[in-house]
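Student: Show me the folded form of this:
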Amino acid sequence: MSLIFNHLRILKISIPFLLLIGIVILSYKIDLHSADSILSKAIIFDLLITIPVAYFFTIRKTKIPLTTLVPVLILCTVIGFLIIPEKNQYYLQFFKVYALPVFEIVLISYVIYKVRIAFLQLKKNTSDTPDFYEALLKTCKEIIPNPFLKPFAAEIAIIYYGFFKWKSPELKVNQFSFHKSGGSIALLSIIILLIISETFILHILLVKWNVAVAWILSALSIYSGIQIFGLIKSIPQRPSYIDEEKIVLRYGVFNEAEIPFSNIESIEISSRDLPEEKTAKNFSVLGKLDSHNLIIHLKKEAVFNGYYGLKIKYRTLGIFIDQKQEFVNAVNDKLNV
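Tutor: Below you'll find the model as predicted:
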């Protein structure tokens, strides 16, 4: 019975997309360039009104976030521009210029509002300063589809840490930093300086060849610089810590690992090169370019989360901790219990 119910639910959710496919097929069967403009208007109405409304009513009582309505609207708009003759695109242009940005602003405002509520709730329920990125992920999980969850949250977190969070928190008991003695921030800062200089020189050279390409590449370089700047700012804001059951390692908003004590074979203070094995990883996003002063050996292979939700397998992990002796002592105390 439950299997039949699941099939019916999938069929129901498929209806808006079946309508969309039907419209695309119809546009290829009928020459819209020679057809009456009323037909184009009817198709535009279906793309911008009928299908989004049908999608809304099929998902409103499901676990699918209502925020997915915006990507559906964008998809319908793109398809409209592809199949509707340019002379009949007035309403599509109007929707793209005036209505679609409003939906996007409402979505972003809603996410910010929900994050703020979640952050205040966390702050109320704990004596420690809550982690903004954790609150952001928790909130986005309720309103953003899972495939887009990590990228969406990471983009917001980069802007927040990069431009709105300046004061570094004081370390609590069993919290550990890695940015004070490590070389990560220095290396990342050098990369930003290289991006700035290379972008300026490359832009001057490319603009003589193609202005559009020059500005596109410059924009991508600026975006990369903002990403790295946000990472640098997030590093001191998110210290690693040890609790009763596990180690939680953080590299700003880019990397995060949870290592249960039950899976730790040993931990050693060492800066020697990691073994040439696929499962031997440096926790830094800079990989072997960055240094480590501790090596954690696991009993069995595990996975840590990289940027944009990338899963990285490891069994030996090189990390840098400023308070390395205190960290090792704390871990060994847990292992010896």
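
Student: Only C-alpha atoms from now on, for both contacts and neighbour counts.
Tutor: OK.

Student: What is the neighbour count of Tyr307?
Tutor: 16 (other CA atoms under 10 Å).

Student: can you count the residues close to Ile312?
Tutor: Counted with other CA under 10 Å, the neighbours of Ile312 add up to 15.

Student: Other residues contacting the host helix or strand of it?
Tutor: Ile312 is part of strand 311-319, with elements assigned from DSSP states H and E. For strand 311-319, the external contacting residues (CA atoms under 8 Å, 6 or more residues apart in numbering) are 274, 278-284, 291-306.

Student: In strands, which of those appear?
Tutor: 280-282, 294-305 (DSSP state E).

Student: Quick check: ChimeraX command selecting the buried ones in the residues you listed.
Tutor: Buried residues within those, by 16 or more other CA atoms under 10 Å, are selected in ChimeraX with:
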select :280,281,282,294,295,296,297,298,302,303,304,305
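
Student: of the ones in strands among the contacts of strand 311-319, closest to Val115?
Tutor: Closest to Val115 out of the ones in strands among the contacts of strand 311-319 is Asn305 (21.5 Å), distances taken as CA to CA.

Student: Now do the closest one against Ile51, distance only.
Tutor: According to CA to CA, to the nearest Å, Asn305 stands 36 Å off from Ile51.

Student: just so I have it, where are all the helices in the protein?
Tutor: Using DSSP state H, the helices of the chain run over 2-29, 37-45, 51-59, 69-83, 90-94, 100-125, 132-143, 146-163, 184-207, 211-234, 324-335.

Student: just checking, what packs against the shortest one?
Tutor: The criterion is 3 or more CA pairs under 8 Å, 6 or more residues apart in numbering; DSSP states H and E, and the helices and strands that helix 90-94 contacts are helix 37-45, helix 69-83.

Student: how about this one, so we can line them up?
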Amino acid sequence: MIHLSVLSRSYYFLIYLVLLSILSFSVFLGLSDWLFSEPNLAWGIIADLTLTAPLVYLIMIWKTKIPKLSVVPVLGLGILIGTYIIPASHQLPLTIFKSYVLPLVELSVLFLVGRKVIHATSAIRKAKRSADVYGVIKEQCALMIENIKVSRIFATEMAMIYYGLFAWRKAKPGVNEFTSYKESGVVALLIAVVLVVLIETVGLHFLLIRWNESVAWIIFGVSLYTAIQVLAHQKALKRRFIQVSESQLELKNGLFGDLVVNWDEVESIEAFTRDIEEEGVEQLAFLKGLESYNLLIRFKNEVTIEKLYGMKKKCNSLLVQVDDRERFLNLVSERV
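Tutor: A predicted model of the protein is given here:
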């Protein structure tokens, strides 16, 4: 009798084998001489890459534990392959797909993730707990996107949009929560950075547009998005709090640094504002060297800080800014 787990592994293997077969056959046709003798073949190849492959994959994973949103990377892979194997003169159907269908797919994904985030956030608020929306976004993306690296990138982009454009309601810290921006002046610093980026962008845009309009608009878009990212971080700082629970310490620095440790991993926490030159010491900050700190946390073993887009940074000690430092030290002294 064949064990159920063996059947499951075989089926998963079959899914990827079928997908690989469709993509490989499309590549074979795209690189063959038939494409030049039969120009209409390009429509069929692009249809296989952007419709057949994602749909077959979606049908095959529908009743499995593979997240449905994993079809999005499959679609992206199909578009990427089509862009490289189809000659530019035959890419009209692919251009149409990119211009009209792909934006609808992206909006649908944003809508699905956004709806789940709203429901999860509402549940947290009903339970009378502070809603760490970025944390909720990361949880929901991890549930829907199997690859943790991809899910973290997607979560960061979602958080940038949420905090940069929609998060305007004030948030108040709970009893065991602490802010990290009121006494450091970092909010004014970040607003100044946003203003400088916008002013420089406008000036540079009018200068470049005389030389190359396309380059001018690309740089304008990148600069504008950079300003939104900094603004999103500044607003996240005011809405994501350092939390002290019975079992854990949750350290948060807007969108640029998260660290959750159990109390038995913490060696000491002390008031600290001096310069320090010591290996393995990191600062939980976006603009290191410009932002202040008032605590030094030492760990018994190396810990990992989660940075933007899921990037990691290891450290043995961490410099942190915490408002109401004395109350924080009194609270954590019972646990360290």
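
Student: Quick check: TM-score for this pair?
Tutor: Scored against TM-score structural alignment, normalised by the length of the second structure, the superposed chains reach a TM-score of 0.90; 332 aligned residues with a CA RMSD of 2.2 Å.

Student: one step back: make CSV from the helices of the first structure and add mean neighbour count and distance to Ser270 of the first structure to it.
Tutor: Compiled in CSV, those are given as follows (neighbours: other CA atoms under 10 Å; distance: least, CA to CA, whole Å):
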stretch, mean neighbour count, distance to Ser270 of the first structure
helix 2-29, 14, 54
helix 37-45, 17, 65
helix 51-59, 18, 53
helix 69-83, 17, 48
helix 90-94, 15, 61
helix 100-125, 15, 37
helix 132-143, 20, 31
helix 146-163, 18, 31
helix 184-207, 15, 18
helix 211-234, 18, 25
helix 324-335, 16, 10
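
Student: As a markdown table, those helices with distance to Leu310 of the first structure would be great.
Tutor: Below are the helices of the first structure laid out as a markdown table (distance: least, CA to CA, whole Å):
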| stretch | distance to Leu310 of the first structure |
| --- | --- |
| helix 2-29 | 28 |
| helix 37-45 | 38 |
| helix 51-59 | 28 |
| helix 69-83 | 22 |
| helix 90-94 | 36 |
| helix 100-125 | 23 |
| helix 132-143 | 15 |
| helix 146-163 | 9 |
| helix 184-207 | 20 |
| helix 211-234 | 16 |
| helix 324-335 | 27 |
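
Student: so which of those gets nearest Ile267 of the first structure?
Tutor: Of all the helices of the first structure, helix 324-335 sits nearest to Ile267 of the first structure, with 6.9 Å by CA to CA.

Student: contacting residues around that closest one?
Tutor: With CA under 8 Å, 6+ apart, helix 324-335 of the first structure has contacts from 174, 176, 242, 244, 261-262, 264, 267-269, 293-294, 321.

Student: what residue of the second structure matches up with Lys233 of the first structure?
Tutor: The alignment partner of Lys233 of the first structure in the second structure, by TM-score structural alignment, is Lys235.

Student: Contacts only, for the closest residue to that match other than its chain neighbours.
Tutor: Leaving aside its sequence neighbours, Lys235 of the second structure sits nearest to Tyr163 (CA to CA, 6 or more residues apart in numbering; 6.2 Å). Neighbouring residues of Tyr163 of the second structure by CA under 8 Å, 6+ apart: Leu231, Ala232, His233, Lys235, Ala236.

Student: what residue lies at the spatial centre of the second structure?
Tutor: With the centre of the second structure defined as its mean C-alpha position, the nearest residue by CA atoms, centre = their mean is Thr156, 2.2 Å away.

Student: quick one: that one and Leu308 touch, right?
Tutor: Yes. Assessed by CA atoms under 8 Å, Thr156 of the second structure is found in contact with Leu308 at 6.8 Å.

Student: Mind listing the shared neighbours of these two?
Tutor: Here Thr156 of the second structure and Leu308 share the contacting residues Leu255, scored by CA under 8 Å, 6+ apart.

Student: before we move on, back to that, tell me which two in the contacts of Tyr163 of the second structure are the farthest apart.
Tutor: Leu231 and Ala236 (8.5 Å).

Student: what sits against the aligned residue in the second structure for Ile83 of the first structure?
Tutor: When the second structure is aligned by TM-score structural alignment, Ile83 of the first structure is paired with Ile85. The contact partners of Ile85 of the second structure, taken as CA under 8 Å, 6+ apart, are Val27, Gly30, Leu31.

Student: tell me which of those residues is nearest to Glu183 of the second structure?
Tutor: Nearest to Glu183 of the second structure among those, with distances taken as CA to CA, is Val27, at 58.6 Å.

Student: What sits closest to that closest one if chain neighbours are left out?
Tutor: Nearest non-adjacent residue to Val27 of the second structure (CA to CA, 6+ apart): Ile85, at 6.7 Å.

Student: can you check Val72 of the first structure too?
Tutor: Once flanking residues are discounted, Val72 of the first structure sits nearest to Pro52: 6.8 Å by CA to CA, 6+ apart.
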